[in-house]
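> Mind looking at a prediction? Sequence and model below.
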Amino acid sequence: MLARLEESGYAEVKERHREPISQFPLINAVVSKVQKGLVYVDPVSKSSFIATKAGFSLFVGDESANDNGNFFEGLKDCLDLPNYVHIYSPPRSLAAYFEESSTYSRIRRRSQFRRYDPTVLREYESLLPAGFRVTRIQDVQFDRLENAFKLDFGGRYWNSREEFFQGAIGACILNEQNDPVAVCYSACVIEGVAEMDTLVLPEYRGRRFMRIVSEPFFNMVAAKCLTPHWDTFVSNKASYVLAQRFNLQLVREYDLLSVVLR
């Protein structure tokens, strides 16, 4: 049976499973108590299930000691978890269990990239259309960012709008009316790594805005001596092209198991 762990026990979980946790910055941010999340443990096997508020999660522990059916039922009973969770690099037996069950689930392949090259990028300045400009996210009113992108900046990953503005790194493209149209920001910053998230409004896609808004983000991260972390679907060919352009290094590929709990 899964039991929710108090924050005082997070350090022990992190120490016991340091390697897999370090591969996923959002998970690391939870057990490091940088961002709010949820940790459940099996008192018998000492296995743990770590989840962000947005549902990105990681199972760590002894796979052989878990009954996948009971584990899933235990997750459904954890009502603090979102209804839809995404499990990083799930154990093979757990993935197989969901493939054979009637529960809605799907597995997709993802890639992680990191940029270790601190070279300042300047091309975005010449690629910006006339009347558009790039600015820091902190120079745009929070409500304008939220109304434009609907990303729940102060709740999805960060603990509050204040922490988002104080701790997040990000760039935003503004149009001729000074309305936000594209953003690239850090979903978390933990142990020298900044996990990036990017969104371009639908009506502005196909204009290289993802590339344009990513360049100043990389510059901001490099200026703080941090390493940007880009996690994307393998099927997203555009991301691979950009990864090559930005001299990002492929760190690993893994499966992402998405499951409807209830």
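Nice, thanks for sending it over. No experiment lies behind these values; they were computed from the predicted model shown.
> okay, CA-based contacts and neighbour counts for the rest of this
Noted.
> Tell me how many other residues surround Pro90.
Each residue near Pro90 was counted by other CA atoms under 10 Å, and the total is 21.
> how far away is it from Ala96?
Counting by CA to CA, to the nearest Å, the gap from Pro90 to Ala96 is 10 Å.
> same thing with Leu2?
Leu2 is 21 Å from Ala96, by CA to CA.
> How many residues are close by Asp67?
So Asp67, with other CA under 10 Å, has 12 neighbours.
> Same question for the one 3 residues further on.
Asn70 has 12 neighbouring residues, counting by other CA under 10 Å.
> can you give me the strands in the stretch 151-262 of the chain?
Here the stretch 151-262 of the chain has its strands, by DSSP state E, counting those that start in this stretch, at 170-174, 180-190, 193-200, 227-233, 249-260.
> then this one, side by side with the first:
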Amino acid sequence: MVRLSPAQYAAACELYLGHGAYFPLIAAVLNNAQDGAIYADCVEQPAQVYVEHAFGFAQVFGRTVPAFEQALQRYLLVDKQFLSAKVRLYTPCIPAFLQRSECHELRSWRQHFQLDPSGTASTGAAVGTPARDASLVAADASHVDLIEQAFGVVGRFWRTREDFANHSNAVLALVEGQAAALCYAAAVAGDRAEIDVLTLPAYRHLGLAKAAVRMFNQRCLAQNVMPLWDCFTNNTASMGLCQSVGFLPLGEPYPFFTINR
């Protein structure tokens, strides 16, 4: 298992584009737009690749190379020298060692979604008016401090505050001038955006998240960027919200592994 340098990412990126299960957070590392680590079975023409975002989201893709999977098993389950405190592993394709019974406790289920751009719930002219005199703002650099103070996410995925302001398409919901909810892209890659949405506890059940997501979708579609959504199947609030604003499932739920240090 060889760690690639950024100058060696191109072949791994090409392999990923033909893989099928596409996650912008993974593609952003492969594009060297966000920080992370990439490991492959070889440098020149990799057959199997493991990508790990600095925040911990990760994916394995390519055809099975036994020696590579053996080294990856040691890295994930024995040495555990992750970039973050835990690995959050997307596994539409599951390495053999994670299919063993002793790994079942690491597994949960997630569902991948893509926006239906023709759906009126996502693209109607009216974003929707949330309750309690709330307002929606297309966030820019002037809102970064407020977003960071309220949600602490500015540096979670993006390298710099400027990257967040310029590329996340963030929509901020304000109530009486106070930050209440946020919808933004954790990553944008290959003309697809990975949605993250948060509402502070005091402002939940007011329609703020739904209105912010709808405006976020409109911002993305105006730039020919397709919003994607991914969440745990037992997160009923997230599952319900995304479908209520026009997202459709991409295939069946898939296994997701959380591996702590």
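Structure received. As the structure is a computational prediction, the values presented were derived from the model and not from experiment.
> sorry, back to before: switch the strands of the stretch 151-262 of the first structure over to JSON lines; also include distance to Arg122 of the first structure and mean neighbour count.
Formatted as JSON lines, the strands of the stretch 151-262 of the first structure follow (distance: least, CA to CA, whole Å; neighbours: other CA atoms under 10 Å):
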{"stretch": "strand 170-174", "distance to Arg122 of the first structure": "14", "mean neighbour count": "25"}
{"stretch": "strand 180-190", "distance to Arg122 of the first structure": "16", "mean neighbour count": "24"}
{"stretch": "strand 193-200", "distance to Arg122 of the first structure": "19", "mean neighbour count": "20"}
{"stretch": "strand 227-233", "distance to Arg122 of the first structure": "17", "mean neighbour count": "21"}
{"stretch": "strand 249-260", "distance to Arg122 of the first structure": "20", "mean neighbour count": "18"}
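> among the ones you listed, which is nearest Gly9 of the first structure?
strand 180-190 (18.8 Å; CA to CA).
> now for the closest one, which elements pack on it?
With contacts defined as 3 or more CA pairs under 8 Å, 6 or more residues apart in numbering; DSSP states H and E, the secondary structure elements packing on strand 180-190 of the first structure are helix 25-31, helix 142-149, strand 170-174, strand 193-200, helix 209-223.
> Between the strands of the stretch 151-262 of the first structure, which one is closest to Asp62 of the first structure.
With distances scored as CA to CA, the stretch of those nearest to Asp62 of the first structure is strand 249-260 (18.2 Å).
> measure stretch 231-249 of the first structure end to end?
Stretch 231-249 of the first structure has an end-to-end distance of 12 Å (criterion: CA to CA).
> give me the number of residues near Leu94 of the first structure?
As a burial measure, the neighbour count of Leu94 of the first structure was computed by other CA under 10 Å and equals 18.
> what does it align to in the second structure?
Per TM-score structural alignment, the equivalent position to Leu94 of the first structure in the second structure is Phe97.
> Return the residues in contact with that match.
Phe97 of the second structure sits next to 69, 73 when contact means CA atoms under 8 Å, 6 or more residues apart in numbering.
> hang on, Arg156 of the first structure packs against Ala54?
Yes. With contact defined as CA atoms under 8 Å, Arg156 of the first structure counts as touching Ala54 (5.6 Å).
> Reformat the strands of the stretch 151-262 of the first structure as a markdown table; add distance to Arg108 of the first structure.
Conversion of the strands of the stretch 151-262 of the first structure to a markdown table gives the following (distance: least, CA to CA, whole Å):
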| stretch | distance to Arg108 of the first structure |
| --- | --- |
| strand 170-174 | 27 |
| strand 180-190 | 21 |
| strand 193-200 | 18 |
| strand 227-233 | 7 |
| strand 249-260 | 5 |
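> Out of the ones you listed, which is closest to Asn66 of the first structure?
Between Asn66 of the first structure and those, the shortest separation by CA to CA is 17.3 Å, and it involves strand 249-260.
> between the closest one and strand 227-233, how many degrees?
Taking axes from the mean of the first three to the mean of the last three CA atoms, to 10 degrees, one finds that strand 249-260 of the first structure is oriented at 50 degrees with respect to strand 227-233.
> Glu19 of the first structure -> the second structure?
Under the alignment defined by TM-score structural alignment, Glu19 of the first structure is paired with Gly18 of the second structure.
> Quick one: neighbours of Leu145 of the first structure, just the number.
Here the count is done by other CA under 10 Å, and Leu145 of the first structure has 21 residues near it.
> residue in the second structure matching it?
Using TM-score structural alignment, the partner of Leu145 of the first structure in the second structure is Ile147.
> which parts of stretch 67-76 of the first structure are buried?
Within stretch 67-76 of the first structure, the residues that qualify as buried are 68, 71-72, 74-76, counting by 16 or more other CA atoms under 10 Å.
> From the residues you listed, which land in helices?
Cross-referencing the buried residues of stretch 67-76 of the first structure with the helices (criterion: DSSP state H) gives 68, 71-72, 74-76 as the overlap.
> before we move on, the earlier item: in contact with the match of Glu19 of the first structure, which residues?
Taking CA under 8 Å, 6+ apart as the criterion, Gly18 of the second structure is in contact with no other residue.
> Measure the mean distance from whichever strand or helix holds Arg109 of the first structure to the second structure post-superposition.
With elements delineated by DSSP states H and E, Arg109 of the first structure resides in strand 105-114, which encompasses its position. In the superposition with the second structure, the aligned residues lie an average of 1.5 Å away from strand 105-114 of the first structure, counting by mean CA distance after the TM-score superposition for the first structure.
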